[in-house]
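Novice: Provided below for reference: sequence and predicted model.
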Amino acid sequence: MKAMVLTGADKPFELQDVEKPALNADEVLVQVKAAALNRRDYWITIGQYAGIKYPSILGSDGAGTVAEAATDVDQSWIGKEVLINPSHDWGEHPEYQAKDFKILGLPENGTLAQYVKVKTKYLHPKPSHLTFEQAAAIPLAGLTAYRALFTKGRAKAGDKVLVVGAGSGTGTFAIQFAKAAGCQVFVTSGSGEKIERARHLGASAGVNYKAQDWAEELKHMAGGFDVIIDSALGKDFNKVVGLCNPGARIVFFGGTAGNIPELDARPLFWKQIQIIGTTMGTAEDFAAMLNLVNQHKIVPVIDEVFPLADTKKAIDKMGSSSQFGKLVITI
């Protein structure tokens, strides 16, 4: 089969012929129709991720058709159009992942290939209103955004939600999910064009975080926020805390702008603000996220679609952070 293989640190992907995966018990072989990239893939390609091994086939997101099934698997899976949950071996505790938790695409070979093997418990029917490309855009970012908003952030109808960094895959899902749940959504971005696109997704308004007074402007627009979804952190985090309503939840799953600076902790306890970390999600989170997508016929935002051979171009675009929404790879 054809696959994009990462052969070493700072080496470009190579389109190679590799052996088709051999199935173990309770596994199926999915013929991948489309995959999608995540920031995780970018960090791996530049050698800045834990547990990197070579050679590796990356890719956590994928949608396709079941081509083969192990002998102990219900053979009716064959031919079904499926979506893959990339959150593997979460463990028994819903609040945090187990020590054995892993994400599809490292250390296990992932979806940037014609075939990928997956345990049946990680398969879900592809939403019927979506193409393979649209469905492939969902898994990792959709799961992360859903858990941040609802499981950890406890967002509900009527809440004011701020999404910091509107252009990422998780950011666009957070806007769509919060809007579907009846929240009023505001955004920040370093691009006026991305703010305008966020408005078309359902955001009420947004501000450019490059402006000195961006937090004051948001405060004037919204008054304050009940849930803030942040994947940046960095030097402006104190301003984010200042935007919180009493009892607000700040949920973060990344730190692309750096660590949290020295904080004035008094507002945290006086206003009973929670700062909550999250990563990926449980099988229950994934099923609930897909239910929301199906119920509201949510269509993921796709920035650009690339053929498998042009995966390096897609990775480079992700590195520039110029995209709005997901970068999808057709297989």
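Specialist: Okay, I see it. Numbers count the residues shown, from 1 in each chain.

Novice: alpha carbons only for contacts and neighbour counts from here, please
Specialist: Fine.

Novice: which secondary structure element contains Phe186?
Specialist: In this structure, Phe186 is located in strand 184-189 according to DSSP states H and E.

Novice: again but with Lys239, I slipped
Specialist: With DSSP H and E as the criterion, Lys239 is inside helix 237-242.

Novice: What distance do you get for Ile44 to Lys271?
Specialist: Distance of Ile44 to Lys271, given as Cα to Cα, to the nearest Å: 39 Å.

Novice: cool, and Asp41?
Specialist: Spatial separation of Asp41 from Lys271 under the definition Cα to Cα is 38 Å.

Novice: Same drill for the two, tell me which one is more crowded.
Specialist: Neighbours per residue (other Cα atoms under 10 Å) separate Asp41 from Lys271, with Asp41 holding more: 20 against 13.

Novice: structure B:
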Amino acid sequence: MKTEAMVIRETGGPEVLKRETIEIAEPGPRQVLVRVKAVALNHIDVWVRRGLPHVKYDFPHRFGSDIAGEVEALGPGATGCTVGQKVVISPGVSCGVCAKCLAGRDNLCQKYNILGETTQGGYAQHVVVPDANILPYPGDLPFTDAAAIPLAFLTAWQMVVECAQVAPGDTVLVQAAGSGVSTAAIQIAKLYGARVIGTAGSDEKLERARALGMDIGINYSTTDFVPEVRKITEKRGVDAVIEHVGGDVFVKSILATRWGGCVVTCGATMGHSPTIDLRHIFFRQVRVLGSTMGSKGVLQRIMPFFSQGKLRPVVDRVLPLWSAVEAHRVLEERKAFGKVVLAVD
């Protein structure tokens, strides 16, 4: 079948995104055809667009990990949803039969793919996904809000809850508090009873982060966050750092952590080759944990928090899908607080 999409046929700047009519396959066994209503951006879209050595591009390539829409057709044997149902799509695709998948840890599957990265995504009017990736719709949220949930909240939940094991009374430092993952991490850390310190590059972003529950803000463009954190914590340091910035921020995050605390990282937007003094890790027994996404089961458990009002997606702006070039520029220039979402007509 044919559908309209925003695609790339080469890597490069935002201008390589083009509107095209493309052919997509009908849903096969245990697959679902979804009419896309909204798709949210992630930094992974930018990285893949610029070019990544581990990605084998199947041009025309479509970005888009975070998708909300309506079921339009079911492939043979597909279960768990009905035609016309409003759905959100889980962004991780795995084999479903290996030991990790069967143990509910599908994000550790050796055949794990992320929609829009190593497989085709949702920058289109239609997308075909496995029925295992269909999630219940979160209450009466608009599609543009629902699309802002999956990747950011799944990633943040694994970092805060599964990796850092944040508990009541902990102090958590969330870096780059205006990003999608960080706005989710602030809310989840507060849900678990932590005190949250956040960093951002502007006072405006810090004010918006406070509205999400952040207790203390540090403007990293005017203040060195390491001595400030030590002052706030009476020289103790924080129990956990949630970060995806990399570079010098990752190095300094280790210094801001207490003895026996942890730094959890899920990205490297500002550099993937930091120079680390290992003495600050082994002598102070700081744990450094890597995190990618989370399991489908975790995302299933998260979704009810949105219909209950305990968590909420943070949308900076909504643009038409056909304005994806502009949306990518907004993300690259770090002008957004929360998610940039594309509405699909």
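Specialist: Great, that's in hand. Note that the structure is predicted; figures quoted are calculated from it, not measured.

Novice: one step back: show me what the very next helix or strand once past the strand holding Phe186 of the first structure is packed up against.
Specialist: Scanning forward in sequence from strand 184-189 of the first structure, with DSSP H and E defining helices and strands, the next element found is helix 192-201. Judged by 3 or more Cα pairs under 8 Å, 6 or more residues apart in numbering; DSSP states H and E, the packing partners of helix 192-201 of the first structure are helix 169-180, strand 184-189, strand 205-208.

Novice: where in the second structure is the aligned partner of the longest one, by residue range?
Specialist: Under TM-score structural alignment, the alignment places helix 169-180 of the first structure onto residues 180-191 of the second structure.

Novice: ok, average deviation of the matching stretch from the first structure?
Specialist: Superposing on the first structure and averaging over aligned pairs (mean Cα distance after the TM-score superposition for the first structure), stretch 180-191 of the second structure comes out at 1.0 Å.

Novice: mind listing the strands for the stretch 51-200 of the second structure?
Specialist: Chain-ordered strands for the stretch 51-200 of the second structure, with DSSP state E, counting those that start in this stretch as the definition, fall at 66-74, 86-89, 92-93, 113-114, 126-130, 134-136, 171-174, 195-200.

Novice: against the first structure, where does the second one fall?
Specialist: Put plainly, it is strand 86-89 of the second structure. Applying TM-score structural alignment, one finds that strand 86-89 of the second structure aligns to the residue range 81-84 of the first structure.

Novice: thinking again about what came up before, make TSV out of the helices and strands packed on helix 192-201 of the first structure and add mean neighbour count and distance to Thr256 of the first structure.
Specialist: Compiled in TSV, these are given as follows (neighbours: other Cα atoms under 10 Å; distance: least, Cα to Cα, whole Å):
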stretch	mean neighbour count	distance to Thr256 of the first structure
helix 169-180	25	13
strand 184-189	25	13
strand 205-208	22	17
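
Novice: Measure how far the strand holding Phe186 of the first structure is from the centre of its chain, please.
Specialist: Centroid displacement of strand 184-189 of the first structure relative to its chain, using Cα atoms, centre = their mean, to the nearest Å, is 18 Å.

Novice: Look at the spatially closest residue to Tyr42 of the first structure that is not a sequence neighbour and tell me its secondary structure.
Specialist: In this structure, Tyr42 of the first structure finds its nearest non-sequential neighbour in Ile315, 6.0 Å apart by Cα to Cα, 6 or more residues apart in numbering. Assigned with DSSP: H, G, I helix; E, B strand; the rest coil, Ile315 of the first structure falls in the helix class.
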